[in-house]
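S.K.: Quick check, what structure comes out for this input:
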Amino acid sequence: MTKKIKVKKEGKSRFKKFKNRLSFLIVLVFAAFVFYMGWIQIRIPEGVHALVYTKTGGYDNQLISPGQFVWRWENLFPGNMTLHFIELKNSREEYTMTGYLPSGELYGQYINRPEAFHYTFEVEYRFSIKDESFVSLIESGTYYSQLIEDRNQEYVAATNEIIQDFFKDQDSLNLEGISEAEKMLSLKISESDPRYQLNDLRIISYQYPDIELYEQTRAYFLEELAVLRQAELKTEQIQTELETVTSRKMDLLRQYGEVLSEFPVLLQYYGLDKEKIDPSLFQDFSQASESP
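M.R.: Predicted coordinates for the structure are as follows:
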């Protein structure tokens, strides 16, 4: 009798353990299923971002990056959540700026060093559109791939203009070292457009003329130019005076000619005695007749 009772108790105990284990296994499988359904990261392909849209909450305010752990309970309800996969490229651009300092080519020829005042800057930078900016396009319903390309081109044009203005500024050229210039330029670009993120910037080529030599050459050139200008003005003044004297003599000869035409008898008078007329008059008259 006692043995039968023990067998029944052992059977109930084994069944209870089996039941507990089975329940735990069911709970574990259900928990794993719930975890898998809400695990978003595993559904994102390589090299793309994901934007979550749910019928209960609309679009998320940020993108999900590859490798970022995200678990969403909204995906537990069938048909409630949709993932939009978006490829956000980290764009790379290079900008090269070459030229001469003001009148630098002329000053270089003046000292027989044509390239002495020529400068070259080459900058490489990488950028991408911010997640929140991209999400705002999705929410507004204005997103399409060409729009992103157009905005990227506008950003590149504006950034290149900032780089150009930066290197034209004398204060920027006086910065100590390339690293300091990179920091200042990166700060200016980062503050220019809140929709974009500057990921990297490097000055890969930097060649700028000797400013002290440029200023000295410019001073010498302008000084010599002023001397030449004074000489030209003096020459023009002398030429003007000669033209004035010649014009006066021609007017005098013209007046003599009119008098002789009006009184021909004077020709006979002067022909009889040429000593009564100023000899220089005949000399001037002869030179005027021979001149074309």
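
S.K.: CA only for contacts and neighbour counts going forward, please
M.R.: Will do.

S.K.: isn't Y119 right next to Y100, touching?
M.R.: Yes - taking CA atoms under 8 Å as the definition, Y119 is a contact partner of Y100 at 6.0 Å.

S.K.: mind listing what the nearest residue to Y206 once chain neighbours are set aside touches?
M.R.: Of all residues not flanking Y206 in the chain, F121 sits nearest, at 4.8 Å (CA to CA, 6 or more residues apart in numbering). Neighbouring residues of F121 by CA atoms under 8 Å, 6 or more residues apart in numbering: 96-98, 203-207.

S.K.: After the host helix or strand of F121, which helix or strand is next?
M.R.: Element membership of F121, judged by DSSP states H and E, is strand 118-129. Downstream of strand 118-129, the next assigned helix or strand under DSSP H and E is helix 131-140.

S.K.: Please point out which parts of that next one sit buried.
M.R.: For helix 131-140, the neighbour count (16 or more other CA atoms under 10 Å) marks 131, 134-136 as buried.

S.K.: Also this sequence, please, to line up against the first:
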Amino acid sequence: MKVKKFFANFIVLLIFSVVVFFIGWIQFYVRPGTCAIMKSKTGGLYHSAVVPGVFTWRWERLLPTNVSLEIFDLSVYKATQSVSGELPSASFYSSRFSDKKVDFSYNVEISVSMSLSPEGIYKLVSENKITSNEDLQGFYDAKAKLAASLVAEYLVSSSALIKPSALSQKEIQEIVEKKAFEFDGILISSVELLDAKIPDVELYNLAKANYASYLELLNSKMAQKAESQAEFFVEQDRTLAQLEKLGSMLQKFPQLEEMFKTGDAAQIINAVKSMR
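M.R.: Below you'll find the predicted structure:
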């Protein structure tokens, strides 16, 4: 009887131990190709990502509703991303040409492949940059857009020296990798240029320089006109002052009025001299 009771207790204890083991065995919930970030109410963020193949057992899981596991996809992110825009004041400068086909806009399309390690994902979560797998995909999208922008910026700035078709896939990837610090630990496995429409930067700079010369000439003409008008107003002021002075003299010497009526200039001058 004691033996049966012992075995019964042993079986119950064994089942309980197995249940406790599976509840705390976090790795059991993480599928291959993914990783998990564990947060608990009692301990906060676990110190590392949980990955398949590495045994992880945590007692925090034994407390109901204490632990949350966020699963993240470790597969390589692949996407086609494009960026478009135009050079500063492109519409204005293009309107300076009679040929309406002049276009200073650009469009660049790339194919990009990138991924993050479990450690990289953990870092982003710890920095509150992402909280879910959906956030991770949005983060990838933003970085793919950044990669397209970097390629477009390089192609536009170097268009006079390098044609997009002359660049190899490796060279395109190196353009992006030079700004690796902006990608938060993302491993960029490939960047391929699919399409590129680049404006004629030399023509744009010529239009910009010509307009600057036009403005300089316009400012010079306006300054000359302002100077001429200023001289005119000064002369008007001088004439008005003379007329006011003459009016005062006519009031003081009424006899001059008759002389002005006759138009005898010599008589007027002699009369004025005799009044001094």
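
S.K.: ranges for the helices of the second structure?
M.R.: With DSSP state H as the criterion, the second structure has helices at 2-24, 90-94, 118-126, 133-157, 169-177, 201-252, 255-262, 265-275.

S.K.: Kindly present these as CSV, with separate columns for distance to P32 of the second structure.
M.R.: CSV is the format used below for the helices of the second structure (distance: least, CA to CA, whole Å):
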stretch, distance to P32 of the second structure
helix 2-24, 18
helix 90-94, 51
helix 118-126, 12
helix 133-157, 15
helix 169-177, 29
helix 201-252, 50
helix 255-262, 115
helix 265-275, 116
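
S.K.: Go through those helices and name the closest to R31 of the second structure.
M.R.: Between R31 of the second structure and the helices of the second structure, the shortest separation by CA to CA is 13.3 Å, and it involves helix 118-126.

S.K.: Please tell me how far the closest one is from the chain's geometric centre.
M.R.: The chain centroid and the centroid of helix 118-126 of the second structure are separated by 25 Å, computed with CA atoms, centre = their mean, to the nearest Å.

S.K.: Now the spatially most central residue of the first structure: closest residue in space, sequence neighbours ignored.
M.R.: By CA atoms, centre = their mean, the first structure has its centre lying nearest to N160, at 1.8 Å. Using CA to CA, 6+ apart and skipping the chain neighbours, the partner closest in space to N160 of the first structure is Y95 (6.5 Å).

S.K.: That neighbour and E232 of the first structure, how far apart?
M.R.: Distance, Y95 of the first structure to E232 of the first structure, by CA to CA, to the nearest Å: 46 Å.

S.K.: In terms of neighbours, single out the busier of these two.
M.R.: Using other CA atoms under 10 Å as the criterion, Y95 of the first structure and E232 rank with Y95 on top: 17 against 12.

S.K.: Let me see the contact set for that one.
M.R.: 122-124, 160.

S.K.: The alignment partner in the second structure of K249 of the first structure and L246 of the second structure, how far apart?
M.R.: Applying TM-score structural alignment, one finds that K249 of the first structure aligns to T239 in the second structure. T239 of the second structure is 10 Å from L246 of the second structure, where distance means CA to CA.
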